[in-house]
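**Q** sequence first, then the predicted structure:
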Amino acid sequence: MRYNQYNQPIGDAVENYEEGSWPDVICLEGKTVRVERLNMNHAKDMYEYLGPNSDPKLFSYVPLEAFTSYEEFEKFMKESINLKDPYIFVVIDKVSGKAVGNIGLMDINRKYRTIEMGWVLYSNKLKRTRQATEAQYLVMEYVFEVLKYRRYEWKCDHFNSASRNAALRLGFTFEGTFRNAMVYKGRNRDTDWLSIIDSEWESNKKRLQAWLSDDNFDENGNQKQSLSSMKIN
């Protein structure tokens, strides 16, 4: 414990502290997926899971609705491609070569080196798959090892248990619920906050790598050990 000149406890010193950088990457290459920065080449595939034939449950807890026309969707794409925040990625399944979901980095605070995982919109082809976990791993690795941010956040509607459980499975720590945090779609949202900090990354990285290893999957692609059962050492 450190103390100031008034004998009050204070936080640990942070040496040579500098402001963080904006995300700036075109592609994160994995074994089962590529995570690519959003571009118009992804539009056709994305419209399949964000357009009129999408699963309506996908939009229950996000401030977005299914697009009813390609023209409307194309406008959204063009407006989103060059945004710094959110910095949107598309998850490409390497077997099919198709875009199967998107994720993004948002609420980017360069001054304090904090950043949030958001815009998580998975098609039914991506949900609960090895590919989804690898995509999250690749972005997490980029945040901590390239951008060197100190805090990586995950926030979700308090009623979105699937999102909260996904974050816990990935190694995020639940920090609490912010009541009356926002209003969207004409209703109140209490927001659950979770995070991983830089000092936790190395042990969580080993855990994720162990789960993603080929040794953890049988010939049919089924996991031998669940990620939730793997402890962070």
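**A** That came through fine. The structure displayed is predicted, hence computed values, not measured ones.
**Q** please make it C-alpha for all contacts and neighbour counts, starting now.
**A** OK.
**Q** list the buried residues for the lengthiest helix in the chain?
**A** Longest helix in the chain by number of residues, with DSSP state H as the criterion: helix 198-212. Going by neighbour count (16 or more other Cα atoms under 10 Å), the buried part of helix 198-212 is 201, 204-205, 207-208, 211-212.
**Q** in the strand or helix carrying Ile92, which residues are buried?
**A** Ile92 is part of strand 87-93 when elements are defined by DSSP states H and E. Judged by neighbour count (16+ other Cα under 10 Å), strand 87-93 contains these buried residues: 87-93.
**Q** put this beside the first:
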Amino acid sequence: MSDLTDFMPRAAPGHEPISGGTVAVEPIRDASRFDELFAAFSADAAGSLWAWLPYGPFADRDAFRAFAERTYLAQDIVFHAIIPASSGRAEGVAALMRTDRANGVTEVGHVCLAPSLQKTAAATEAFFLLMRRVFDELGYRRFEWKCDSGNIPSRNAALRLGFRFEGVFRQHLIVKGRNRDTAWYAMLDHEWPALKAGFETWLGDDNFDASGGQIRSLGAVRKEAAPV
């Protein structure tokens, strides 16, 4: 194991926006994106976006804004608006949270993607930009993803993005009046260079056809790059 005698506490995530080819990830500092988020989330008429989150759905715009002001502007957690270049409007959020600067650990959570953002290159690139901030800019050692063990889409997303499954914390939380067993995933700093290369290859213009569809999946790109 590496000698960490000289390891120093890392900087907090900060509030600088991050721009990519298909998306911008913008730390939420005020209420300017709240109406955009409410409009994007409202496209989910069934309210399924909120099924695995400890809040929502919301009756109307005012209820959402009151929630957003309490939650998205809270201290010690940095919520980010996810803004696809195709619309220029916020269509999702993800937070850097439970940040442990002394040990170089942080977590992505509170992920909520509007229907328009789900399963898009912009969504994948948004997570890549957060990873790049965590590892390349801030020098963290560990990046975590946690979700309800019953949330299969979130569990699949974690694996697709390169997080490794580490186990289930049984009876971890009570959420909306029911038990939550929490599945833990993480990626580590020494795993990041290979994961980063895979993202960069997958996001390349030559991996998308004229209609914007992927030619090779992210998993296939990683498999092709893996040593034999």
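**A** Happy to help now that I have it. Note that the structure is predicted; figures quoted are calculated from it, not measured.
**Q** of the buried residues of helix 198-212 of the first structure, closest to Ala166 of the first structure?
**A** Ala166 of the first structure lies nearest to Leu208 out of the buried residues of helix 198-212 of the first structure, by Cα to Cα, at 13.1 Å.
**Q** for the closest one, give its distance to Glu141 of the first structure.
**A** Per Cα to Cα, to the nearest Å, Leu208 of the first structure is found 11 Å from Glu141 of the first structure.
**Q** swap in Arg189 of the first structure?
**A** In terms of Cα to Cα, Arg189 of the first structure sits 30 Å off from Glu141 of the first structure.
**Q** just give the nearest non-adjacent residue to the residue most central in space within the first structure, would you?
**A** Nearest residue to the geometric centre of the first structure (Cα atoms, centre = their mean): Met117, 3.5 Å. Spatially, and ignoring its direct neighbours in sequence, Met117 of the first structure is nearest to Leu105 (5.0 Å; Cα to Cα, 6 or more residues apart in numbering).
**Q** where's the aligned partner of that neighbour in the second structure relative to Ala226 of the second structure, distance?
**A** In the second structure, the residue paired with Leu105 of the first structure is Leu96, using TM-score structural alignment. Distance, Leu96 of the second structure to Ala226 of the second structure, by Cα to Cα: 29 Å.
**Q** tell me which of the two has more neighbours.
**A** Ranked by neighbour count (other Cα atoms under 10 Å), Leu96 of the second structure and Ala226 place Leu96 first, with 24 against 10.
**Q** and the more buried one, what does it touch?
**A** Leu96 of the second structure sits next to 13, 77-79, 106-109 when contact means Cα atoms under 8 Å, 6 or more residues apart in numbering.
**Q** residues contacting the strand holding Ile92 of the first structure, please?
**A** So strand 87-93 of the first structure is contacted by 23, 32-38, 42, 80-81, 98-106, 119, 131, 135 (Cα under 8 Å, 6+ apart).
**Q** among the residues you listed, which are in helices?
**A** Reading helices off the contacts of strand 87-93 of the first structure with DSSP H, I get 80, 131, 135.
**Q** for the residues you listed, pick the one with the most neighbours.
**A** Highest neighbour count within these, by other Cα under 10 Å: Ala135, with 26 neighbours.
**Q** how about the strands in the second structure?
**A** Ranges of strands within the second structure are 18-19, 23-27, 78-84, 92-100, 105-113, 142-148, 164-175, 178-188, based on DSSP state E.
**Q** closest to Leu37 of the second structure out of those strands?
**A** Here strand 92-100 is closest among those (Cα to Cα), at 6.6 Å.
**Q** what angle sits between the closest one and strand 105-113?
**A** 160 degrees (axes from the mean of the first three to the mean of the last three Cα atoms, to 10 degrees).
**Q** just the buried residues of strand 92-100 of the second structure, please?
**A** Neighbour-count burial for strand 92-100 of the second structure flags 92-97, 99-100 (criterion: 16+ other Cα under 10 Å).
**Q** and if you look at stretch 168-183 of the second structure?
**A** For stretch 168-183 of the second structure, using 16+ other Cα under 10 Å, the buried residues are 168, 180-183.
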